[in-house]
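>>> 3D model of this:
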Amino acid sequence: MMPSFPSWFLTCLLALPAWTVHAEKADRDKPMNVEADALRYDDARKLSLFTGQVVLTKGTILIRGATVEIRQDDQGYQYGVVKAEPGKLAYFRQKREGVDETIEGEGDTIDYDGRLDTVKFIGQAQLRRYQGAKLNDEFNAGLIVYNNLTDVFTLDGAPAVGAPGSTGQPGAPAGRVRAMLTPKSDPALAPAPATSTPMRSSPELNDAKR
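Okay, here's the model as predicted:
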């Protein structure tokens, strides 16, 4: 078993370029902070593996999971895989650039591809889009792919008959997808956006191990 490291040590030790998502360009210049029970860093492979109640923040990005693996290829693109604890879902959240909108998603596994600039929510996949504090759109499926460059969502049912579909509310059965879409209103008639965006409760870094 690897020894646990204090969170400040993980923050200083992590030398890989930032996990960035096109949705909020300012995030790429923000420091990355990670807290976990343990870290295995492979300099030759440019790979960092955090394990044990991992909480990662970087600008508007928040990631939670049992393990978070971050690697970088020779061209400088970053890739990340977040896996959930048994009975739970991995979590991802980020603000979209230039609009008062936030993307929030969960799945058994979350896979980020820096080259393609896509985020995949795999297994019991759920994705929500908030405008200010209001839930606008909600998606449930076996697999959800969000393309940050085109702002296109792709939903697929569970990959095999009998495999679990989404457990979101109201959820979708295996092999099916479910979506709730809110009509877009005229911005000139819309009320002023809320000043805060209450999402699902997220533990503070210092509370992540409780």
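>>> C-alpha from now on. contacts and neighbour counts both.
Fine.
>>> Tell me how many other residues crowd residue 58.
Residue crowding around residue 58 was assessed by other Cα atoms under 10 Å; the count is 20.
>>> just residue 103 next, same as before
Residues near residue 103, counting by other Cα under 10 Å, number 18.
>>> How far away from the center of its chain is the host helix or strand of it?
Element membership of residue 103, judged by DSSP states H and E, is strand 101-107. With Cα atoms, centre = their mean, to the nearest Å as the basis, strand 101-107 stands 7 Å off its chain's centre.
>>> And this one, please, so the two structures can be compared:
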Amino acid sequence: MNPLLTRTTLQGLFVILGLLFANYSFAEKADQDKPVILEAEKVSVNDVKQVYDLNGQVLLIKGSIVVTGEDGHITVDPQGYEFVDVVGTPEAVASFRQRREGLADEFMQGRGAQVTYDAKSEFLTLTGDASLKRLLNMQMIDQLKGWQIEYDDVKQYYRVVPPKDAKPEDLPLARAILSPRRKATLEK
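Have a look, this model is predicted:
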């Protein structure tokens, strides 16, 4: 292993790869005005505090956003924005899917042991053997894999973060497959 490739250097490399991965469409803006549909084996609602706890086979739908997992916690702020935290199981990981603004068949799709999504800042975090794909017409355009993936939809920024206890011999801790921007643009 090259001693010049420290964890900090690799994190910087993956931030750069993330910037290359970004495109210029944003999350579906119509999702903001859609109702939240919750399904689970057990749902606990505190309407005064705007807190919802879900247990067992969680399904959350809000417009084009679909989040699944085993257990979930949702908090709604005074402006009506949701903060979603869903965990999966070893057998069934948590997942997130959202249609992108603009092209009719462009989606962001991710999975991991835990999915958190802040609707106000449009910030998605996938943790634990995470993967994130950008799909166009159900074909993968770009893909990231790693221990933790952060995606800021407003800033069009991706970041793959290795575990804190990662060792140089564990590398590579992240992988990116990026389509050439020209080709991806022409196919749109």
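>>> Can you calculate the TM-score here?
Once the chains are laid over each other, their TM-score by TM-score structural alignment, normalised by the length of the second structure reads 0.76; 160 aligned residues with a Cα RMSD of 2.2 Å.
>>> The strand holding residue 103 of the first structure vs the second structure, mean deviation?
When the second structure is overlaid, strand 101-107 of the first structure sits 0.6 Å from its aligned residues on average, using mean Cα distance after the TM-score superposition for the first structure.
>>> Specify, as a residue range, where that strand falls in the second structure.
Counting by TM-score structural alignment, strand 101-107 of the first structure pairs with residues 106-112 of the second structure.
>>> try stretch 152-161 of the first structure
On the basis of TM-score structural alignment, stretch 152-161 of the first structure is assigned to residues 157-166 in the second structure.
>>> Can you list the buried residues in that stretch?
Within stretch 157-166 of the second structure, the residues that count as buried by 16 or more other Cα atoms under 10 Å are 157, 158, 159, 160, 161, 162.
>>> just checking, the second one touches residue 151?
Yes. Proximity of residue 158 of the second structure to residue 151 meets the contact threshold set by Cα atoms under 8 Å, at 4.7 Å.
>>> circling back to that earlier point, what distance separates the start and the end of the match of stretch 152-161 of the first structure?
For stretch 157-166 of the second structure, the first and last residues are 23 Å from each other (Cα to Cα, to the nearest Å).
>>> Grab the nearest non-local neighbour of the spatially most central residue of the first structure.
Within the first structure, the residue whose C-alpha comes closest to the C-alpha centroid is residue 92; the distance, by Cα atoms, centre = their mean, is 2.1 Å. For residue 92 of the first structure, the nearest residue in space outside its immediate sequence neighbours is residue 63; the separation is 4.7 Å by Cα to Cα, 6 or more residues apart in numbering.
>>> The equivalent of that neighbour over in the second structure and residue 30 of the second structure: what is the separation?
When the second structure is aligned by TM-score structural alignment, the residue opposite residue 63 of the first structure is residue 67. Distance check for residue 67 of the second structure against residue 30 of the second structure: by Cα to Cα, it reads 17 Å.
>>> Also residue 136 of the second structure?
The gap separating residue 136 of the second structure from residue 30 of the second structure is 19 Å, by Cα to Cα.
>>> Equivalent analysis for residue 115 of the second structure, please.
Counting by Cα to Cα, the gap from residue 115 of the second structure to residue 30 of the second structure is 21 Å.
>>> Now do the contacts for residue 130 of the first structure.
Under the criterion of Cα atoms under 8 Å, 6 or more residues apart in numbering, the neighbours of residue 130 of the first structure are 101, 102, 103, 136, 137, 197.
>>> go with 7 Å
By Cα atoms under 7 Å, 6 or more residues apart in numbering, the residues touching residue 130 of the first structure are 101, 102, 103, 136.
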